[in-house]
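*Asks:* Could you look at this predicted model? Sequence included:
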Amino acid sequence: MPLLRSVGYTARIAEDGDAALEILKDAHPLAIIVGGAANLNLYCTLRRAARIPILALVPESDRDRALSAFAVGVDDYQSSPIGSREIVTRVGALLRSIHRKSPSIQTSL
């Protein structure tokens, strides 16, 4: 995730679901990127633990998993492999989306 850092994001990497939950408790991230062979239970657990955007990186051959991920609360998905610049762009879009939905921002407009 060096490219995320190079554009000003702080990135922490979790090796598994338990580590991701620990990061949620300690760091209060603005978004979560889940890669690899994450299962639907992990997406559900992350969604229950935090109301922040989740971007799932799903193997290109597994479209069913991507659709199921949306059903359990993932906000966006991208087929992997994915380029670093596209990850940065998608994270930026997810963060803009939560700022638009923020009550404090909407009431100040």
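*Replies:* Noted; the coordinates are in hand.
*Asks:* Going by C-alpha atoms from here, please, whenever you check contacts or count neighbours.
*Replies:* Noted.
*Asks:* Only the buried residues of the longest helix along the chain, if you could.
*Replies:* Counting by DSSP state H, the longest helix found in the chain is helix 84-101. Using 16 or more other CA atoms under 10 Å as the burial criterion, the residues of helix 84-101 that qualify are 87, 88, 90, 91, 94, 98.
*Asks:* which helices and strands does that helix pack with?
*Replies:* helix 2-6 (3 or more CA pairs under 8 Å, 6 or more residues apart in numbering; DSSP states H and E).
*Asks:* and here's the other structure:
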Amino acid sequence: MTPREARVLVVEDDDDTRDAITLALQSDGYRVHGEREAVGANRAAMALHPDLVVIDVRLGDGPDGFGLARALRTTTDTPLLFLSAAGSLENRLAGFSVGGDDYLTKPFAMEELLSRVRALLRRAGRRSATVWEIDDLVVDEAGHRVSRGGVEIDLTPTEFALLLAFCRRPGRVLSKGQLLNEVWGADWYSPNVVEVRISDLRRKLEALGPRLIQTVRGVGYVLRP
């Protein structure tokens, strides 16, 4: 698989939280750089030119997340996503007033973080991947086109969204609940909906080659060459 990756800078002083966010973002197809404090993060932003910065508001040493945002806003319009345990209206407005683009309150579900990252990159005209190549399958995310062996495949919007969910997480098994959240935006639909749509997608892909979407019994589905 060959994605063109977006770069995300994660600024979080708690090592476990930073590592968890980094792993989730990497699994979603991003290149990730982590920093513990504002001064190092500002230097990293100037060197790396990230497509998005995730900032914890309360940083242990030196300036806090709002101070870092003010510094970044003097040199870049990169989207900024704040993370904070303080979710009051006053705190959220403070984040937006210093140049933040979104504000996520701790604790949060990692899928929600990933969804907000995707939305911010989409609004900014930046994407985690434009073209994915899996064996002879080519998925053009921006152009909304899919082909296999040079033959174009006509997918419904739901089938295309399902395929993208797999492309963004190469080799990762996705549960029915994860697919329901990402593609349908809710997990209260019947899991049978996923089974039916996966079957439809497989039928179209397998008309032109061997199976790519594998079933992992009792866990979910994975896209493997």
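*Replies:* Here it is on my side, so go on. Quick caveat, the model's predicted, so the values are computed rather than measured.
*Asks:* TM between them?
*Replies:* Here the TM-score for the pair of chains, by TM-score structural alignment, normalised by the length of the first structure, is 0.82; 100 aligned residues with a CA RMSD of 1.7 Å.
*Asks:* Tell me the helix or strand right after the longest helix of the first structure.
*Replies:* Using DSSP states H and E, the helix or strand that follows helix 84-101 of the first structure in sequence is helix 103-108.
*Asks:* what comes into contact with that next one?
*Replies:* Outside of helix 103-108 of the first structure, the residues within contact range by CA atoms under 8 Å, 6 or more residues apart in numbering are 99, 100.
*Asks:* let's see it at 6 Å
*Replies:* Outside helix 103-108 of the first structure, no residue is within contact range by CA atoms under 6 Å, 6 or more residues apart in numbering.
*Asks:* Please compute how far it lies from its chain's middle.
*Replies:* 23 Å (CA atoms, centre = their mean, to the nearest Å).
*Asks:* can you check stretch 99-109 of the first structure too?
*Replies:* 21 Å.
*Asks:* May I see the buried residues of stretch 68-88 of the second structure?
*Replies:* By neighbour count on 16+ other CA under 10 Å, the buried set for stretch 68-88 of the second structure is 68, 69, 71, 72, 78, 79, 80, 81, 82, 83, 84.
*Asks:* Quick one: map the fourth one onto the first structure.
*Replies:* Using TM-score structural alignment to pair residues, one finds that residue 72 of the second structure aligns to residue 46 in the first structure.
*Asks:* and the gap between residue 47 of the second structure and residue 194 of the second structure?
*Replies:* 43 Å (CA to CA, to the nearest Å).
*Asks:* These two - which one has more neighbours?
*Replies:* Counted by other CA atoms under 10 Å, residue 47 of the second structure and residue 194 do not tie: residue 194 has more neighbours, with 19 against 9.
*Asks:* Please give the element, helix or strand, for the more buried one.
*Replies:* Here residue 194 of the second structure is assigned to helix 191-206, by DSSP H and E.
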